[in-house]
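**Student:** predicted model and sequence follow; I will ask about them next.
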Amino acid sequence: MSDAPPAPMTHRQILEALSGLLLAMFVAMISSTVVTNALPRIVTDLEGSQTGYTWVVVATLLAMTATTPVWGKLADLFSKKLLVQLALLIYLAGSLVAALAPNMETLIGARVLQGLGVGGLTALVQIVIASMVSPRDLGRYSGYMGAVFAAATVTGPLIGGVVADSPLGWRGCFFIGLPFGIVAFILLQKTLHLPVVKREVHIDYLGATLIMAGVSLLLVWVSLAGDSYAWGSVTSALLLGGGLLLLAAAVYVEARVAREPVVPLRLFRDRTISLATLASVFVGVSMFASTVYLSQYFQLARGMSPTEAGLMSIAMVGGLLVSSIVSGRMISATGRWKTWLVVSMVLVLAGCILLGTIDERTDLVLVGVYMAVLGTGLGAAMQNLVLPVQNVAAPADLGAASSVVAFFRSLGGTIGVSALGALLTPQVADKVTDGLAALGIPAAGARSSGIPDLSTLPEPVRAVFEHAFGASIAELFLVSAPFAALGLVCVLFIKEIPLRTAVHSIDEVPGDVPVAG
């Protein structure tokens, strides 16, 4: 076998390899968007609560967040092709269980399984692309990823809404990803051919377990405190203390014990990686909050059907589509990325503030404009925050560094959805109590965390609930705004280093042996 580095792939070869990868990415993205507009109906049908609504989303995000670094490390050790296919199979199994779920507990468990697969797909697709093209050209191909993300985000809510309103019901939302996943698996087998890197394997299972357990306890604490138990109760203290203790243990393991840590703390000695990672946390809060709770706004504050709520999402995704493609192409053409990141974070901040002003009577055209502003910012910020990290990371750390950014973005989203959901429940209850009192109606049960079926309520009572959800969801965006501002500050302090034009060579990684595969 020749010691010369492999010849760079042609544009056609890259596009052929991308076909299966992008379809796999489409499957991963559509898994969350297709169910968004069906969630109110799902929770009502399975007799769930607002906390259950939140955890249907959080379960996937948590599993995805906790396993993303593991997938990233595995990509440095095993065949990337086989890992992508394995992640796809795990996702498909979770989708099948979710489609057949008889209750909220089973559904949430199935969403955890889906999250394991989605975590692998989202991390591995970026890593595989980065192993094929130079950082300078990543913007060009990230544009394709942005287009796929936008397509999944546009069609997901629409398809999910239509399916939820059809005889298939909400269960069909989980079935429709299956054929896409099967086709993606076949395409990957035929088109993706990468050298396999073999090294001595040391996977940090202990660190990954401690991180997942610590984050889980904190999310359970945030989600249930004030409802199932008092904030100042012994249960609350035990959950908070236990979560912090587990995370402290995870830091110790990552720094002192693990031979190849899931989250290599030495990466954070680099200012660019530290600031980009922190910015990703704040972007995650805004991104997931907008997709999860805007659906509730349209159905519970504006009385829309799932299909109509899906149509409204086009405003935000249109901005996301344009900004992701344009910014990717411009970054590839110039090699400069900081201006795009700064502008994107300004737009995210502006979008959060604007959406914080809406209520159940706001003109829908205005709501659409505000959503477009937020979507434009998110489109450029999400995909481009990983570029400076991949640009400065050592070849041996490319997989870990890429997945760390995805990990912390998902972590921000997971914590954001959970915390905002915990904030939403008492806000809605207080407004419903006040509104019913103004109508002279006893407020018994108004503090329940259940989600109402608006079609069964008398008009005056329905108006009370619509106002409660409309005003409360707007407040969530105002809470998100300071996090977007912090993300902007982080981006401002990142030093711009022009993107490299060379591809990371496998031969640069000490101890690696390329094997045909």
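**Tutor:** Nice, thanks for sending it over.
**Student:** CA only for contacts and neighbour counts going forward, please
**Tutor:** Will do.
**Student:** residue contacts, the residue nearest to the spatial centre of the chain?
**Tutor:** Closest to where the C-alpha atoms of the chain average out (Cα atoms, centre = their mean) is residue 410, at 5.1 Å. Residue 410 is in contact with 61-62, 64-65, 281, 284, counting by Cα atoms under 8 Å, 6 or more residues apart in numbering.
**Student:** nearest to residue 457 among these?
**Tutor:** Nearest to residue 457 among the contacts of residue 410: residue 61, at 33.1 Å, using Cα to Cα.
**Student:** distance check, the closest residue to that closest one other than its chain neighbours against residue 175.
**Tutor:** Among residues not flanking residue 61 along the chain, residue 414 sits closest, at 5.5 Å (Cα to Cα, 6 or more residues apart in numbering). Counting by Cα to Cα, to the nearest Å, the gap from residue 414 to residue 175 is 25 Å.
**Student:** what residues of the helix or strand encompassing residue 283 count as buried?
**Tutor:** In this structure, residue 283 is located in helix 271-296 according to DSSP states H and E. For helix 271-296, the buried set under the neighbour-count rule, 16 or more other Cα atoms under 10 Å, comprises 272-296.
**Student:** OK, contacts around residue 301?
**Tutor:** By Cα under 8 Å, 6+ apart, the residues touching residue 301 are 359-360, 465-470.
**Student:** go again with 6 Å.
**Tutor:** 360, 466, 469-470 (Cα atoms under 6 Å, 6 or more residues apart in numbering).
**Student:** for the following helix or strand past the helix holding residue 283, packing partners?
**Tutor:** For helix 271-296, the succeeding helix or strand toward the C-terminus, using DSSP H and E, is helix 306-312. Under the contact criterion of 3 or more Cα pairs under 6 Å, 6 or more residues apart in numbering; DSSP states H and E, helix 306-312 touches helix 135-165.
**Student:** take a look at this one as well, against the first:
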Amino acid sequence: MDTHRQTLQALSGLLTALFISTLSATVVTTALPGMIGSLQGSQTAATWVVTATLLTTTATTPIWGKLADLFSKRLLVQCATVIFVLGAVVAGLSQSVGVLIAGRAVQGVGAGGLQTLVQISIGAMIAPRERGRYAGYQSSATALATIGGPLLGGLIVDTPWLGWRWCFWLSLPIAVAALTILQFTLHLPVVRRGPVKIDYLGATLISGAVSALLIWVSFVDDSYAWLSWPSAALVGGGVVLLALAVWVQTRVAEPIVPLPILGQRPVALAILGSLASGTALFGGTVFLSQYFQLAREYTPTQSGLLSIPMMIGILIASLIGGHLLSRSGAIKPFLITGTALLTLGFLGLSQIDRSTPLPLLSAASLMVGAGVGLTAQNFILLVQNSVHLKDIGAATSTVTFFRSLGGTIGLAVLGAVLARQVSSRVSEELPNANVVGALQDPATPEPVRDILKVAYADATGQLFLIAAAVAALGVLAVLALKPISLRTSVDLPQNPVDVPEAPVVSPAGERPARPETVNQGQDRTDASGWYRAKSPVEGNPG
């Protein structure tokens, strides 16, 4: 069995797991208005159905990454899949918005593991320069979920004998398939680096700090005033927890966010770019789908169809970009192009109103999708290219952590801004109106619907202007990068002391044996100093 075939077999299970994780995010976008309308929720509740998932994904991503450096990656992916399914079952059975949000939060724990562990496993199997050869498979799985998710969510909601709950239950058979495939195909070596030391305190402090600040952003100027004791408690508490988290990271042996890795220039700039990319990605998909349904009164299925240009942009850009990147090895031009397309796309979307022509919307959405396709995975690849294999779990989870954090903060802030903008625009004519509920209710009079739709469309345009400004920060971060060429080995060169300065010539003129040094009992470093990893089925099963 050749290495290429073994790699494809290992990828099959990983990409199946990644597929259900991505599908859970995209299938909800078109079904969200129907869910909230059915459970009598508000715009803030709608935002938190997505934010809760991102928050727990963000909080647990570094933990999964640390575990990946200590335990079997296959077992961890399977555990993350089971947790994800349990959350889906809770969300599907929910009878209130609170239970729905709780189920989505549990899903986020599993999703954080799947998204991180899949990237870590791929990084441990395939050299950065060679990853373009396999990028098409990963992009196809992601694109199928991103393109099919919104449309599938719309079809499920519009089918009377199914309903929105099946948006969660459909992941069950796919999860079973992923678990089975992983058991027989993924066999990565387990490199244990001493006793297990996981920074649970740091993870708790970070998630607590982010949660406090996001709760404040979501409810300030609504449930309490800007200058009030709840605001002071939430903001002050969040800042104190964040400061404590930073202090803990400098004291523990195995920090959840390794500060030395953050000190590397490429990693720091990639994290800044990922923050912008995450904000744009999650904000764009969620609020654009709501705009189609609430401001334009398209059905969920139609909304899913109208989101296809963005998903096609992701697919085409990731496929072509991955192929060209594998050939050239120069990653900076692709990141510059991607962040620029994100910025221009959101500038185009910022001009929308209730009657914006659909071709203009599609063109701007296509640009946003292309920007996401050229940045989302490449920022992770940039970080993986900058660290040793032994640190790839922590580094990958760190950049994924900050991308999720950017999406979480961006979604919460943009959702809060949207709720305030709509409320202020309709407060004089329709005080205390529940915009989402009123637009989902067929009994709402047409004059009232017109007021709400205009307010919602105008407010959505302002959100995309904010998203464009955030995406522009990503452009600045990428411009500050030095030109980088992706390496052709899985690991960085070893310490020169471990590598012979010159080959040994035998007295008889025989060809000298290829010197090898054992790397932590599993992997090998050849005479040139470049790491050569074993194939996915070599070494200890795991």
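**Tutor:** Arrived safely. In this text, all values refer to a predicted model and were calculated from it rather than measured experimentally.
**Student:** among the contacts of residue 301 of the first structure, name the buried ones.
**Tutor:** 360, 466, 469-470.
**Student:** between those residues, which is nearest residue 205 of the first structure?
**Tutor:** residue 469 (41.6 Å).
**Student:** quick one: map residue 359 of the first structure onto the second structure.
**Tutor:** Using TM-score structural alignment, the partner of residue 359 of the first structure in the second structure is residue 353.
**Student:** for that match, give its distance to residue 462 of the second structure.
**Tutor:** 10 Å.
**Student:** residues in the second structure aligned with the helix holding residue 283 of the first structure?
**Tutor:** Mapped onto the second structure using TM-score structural alignment, helix 271-296 of the first structure spans residues 265-290.
**Student:** and if you look at stretch 319-332 of the first structure?
**Tutor:** So stretch 319-332 of the first structure is aligned with residues 313-326, judged by TM-score structural alignment.
**Student:** and the matching stretch, which residues are buried?
**Tutor:** By 16+ other Cα under 10 Å, the buried positions in stretch 313-326 of the second structure come out as 313-326.
**Student:** how much does that stretch stray from the first structure?
**Tutor:** Superposed on the first structure, stretch 313-326 of the second structure shows a mean distance to its aligned partners of 0.6 Å (mean Cα distance after the TM-score superposition for the first structure).
**Student:** can you name the next helix or strand after the helix or strand hosting residue 76 of the second structure?
**Tutor:** Assigned by DSSP H and E, residue 76 of the second structure falls within helix 73-93. Next along the chain after helix 73-93 of the second structure, taking DSSP H and E as the criterion, comes helix 97-125.
**Student:** which helices and strands does that following helix pack with?
**Tutor:** Counting contacts by 3+ Cα pairs under 6 Å, 6+ apart, helix 97-125 of the second structure packs against helix 43-68, helix 73-93.
**Student:** whereabouts in the first structure does the first one align?
**Tutor:** Taking TM-score structural alignment as the measure, the first structure aligns residues 50-75 with helix 43-68 of the second structure.
**Student:** average distance between that stretch and the second structure?
**Tutor:** When the second structure is superposed, stretch 50-75 of the first structure averages 0.5 Å from its matched positions, counting by mean Cα distance after the TM-score superposition for the first structure.
**Student:** quick one: what's aligned to residue 380 of the first structure in the second structure?
**Tutor:** So, by TM-score structural alignment, residue 380 of the first structure is matched to residue 374.
**Student:** that match: what's it in contact with?
**Tutor:** Contacts of residue 374 of the second structure (Cα under 6 Å, 6+ apart): 317-318, 338.
**Student:** can you tell me the closest non-neighbouring residue to the residue opposite residue 157 of the second structure in the first structure once aligned?
**Tutor:** By TM-score structural alignment, residue 157 of the second structure lines up with residue 164 in the first structure. Nearest in space to residue 164 of the first structure, with sequence neighbours left out and distances taken as Cα to Cα, 6+ apart, is residue 170 at 4.3 Å.
**Student:** how many other residues sit next to the one you found?
**Tutor:** 26 (other Cα atoms under 10 Å).
**Student:** count the neighbours of the residue in the second structure that residue 458 of the first structure lines up against for me.
**Tutor:** Residue 458 of the first structure is assigned residue 445 in the second structure as its aligned equivalent, the criterion being TM-score structural alignment. Residue 445 of the second structure is flanked by 11 other residues according to other Cα under 10 Å.
**Student:** kindly report the same for residue 337 of the first structure.
**Tutor:** With other Cα under 10 Å as criterion, residue 337 of the first structure counts 22.
**Student:** which residue packs closest to it, ignoring adjacent ones?
**Tutor:** Per Cα to Cα, 6+ apart, closest to residue 337 of the first structure is residue 331, 5.6 Å.
**Student:** kindly report the same for residue 458 of the second structure.
**Tutor:** According to Cα to Cα, 6+ apart, the nearest residue to residue 458 of the second structure is residue 353 (5.4 Å).
**Student:** tell me which residues are up against stretch 476-483 of the first structure.
**Tutor:** 282, 286, 349, 352-353, 356.
**Student:** report the longest helix in the first structure, please.
**Tutor:** Of all the segments of type helix in the first structure, defined by DSSP state H, the longest one is helix 398-438.
**Student:** can you state the direction angle for it and helix 50-75?
**Tutor:** Angle, helix 398-438 of the first structure to helix 50-75, by axes from the mean of the first three to the mean of the last three Cα atoms, to 10 degrees: 180 degrees.
**Student:** tell me the angle helix 398-438 of the first structure makes with helix 104-132.
**Tutor:** 140 degrees.
**Student:** whichever helix or strand comes after helix 398-438 of the first structure: average distance to aligned residues in the second structure?
**Tutor:** Using DSSP H and E, the helix or strand that follows helix 398-438 of the first structure in sequence is helix 459-492. In the superposition with the second structure, the average deviation recorded for helix 459-492 of the first structure is 0.8 Å (mean Cα distance after the TM-score superposition for the first structure).
**Student:** next structured bit after helix 459-492 of the first structure?
**Tutor:** Counting by DSSP H and E, the next helix or strand C-terminal to helix 459-492 of the first structure is strand 513-515.
**Student:** now do that following strand: which elements does it pack against?
**Tutor:** The criterion is 3+ Cα pairs under 6 Å, 6+ apart, and the helices and strands that strand 513-515 of the first structure contacts are strand 196-198.
**Student:** what stretch of the second structure does the strand it packs on fall on?
**Tutor:** Here strand 196-198 of the first structure aligns to the second structure at residues 190-192, judged by TM-score structural alignment.
**Student:** give the buried residues for the matching stretch.
**Tutor:** Buried-residue list, stretch 190-192 of the second structure, by 16+ other Cα under 10 Å: 190-191.
**Student:** alright, I will stop here.
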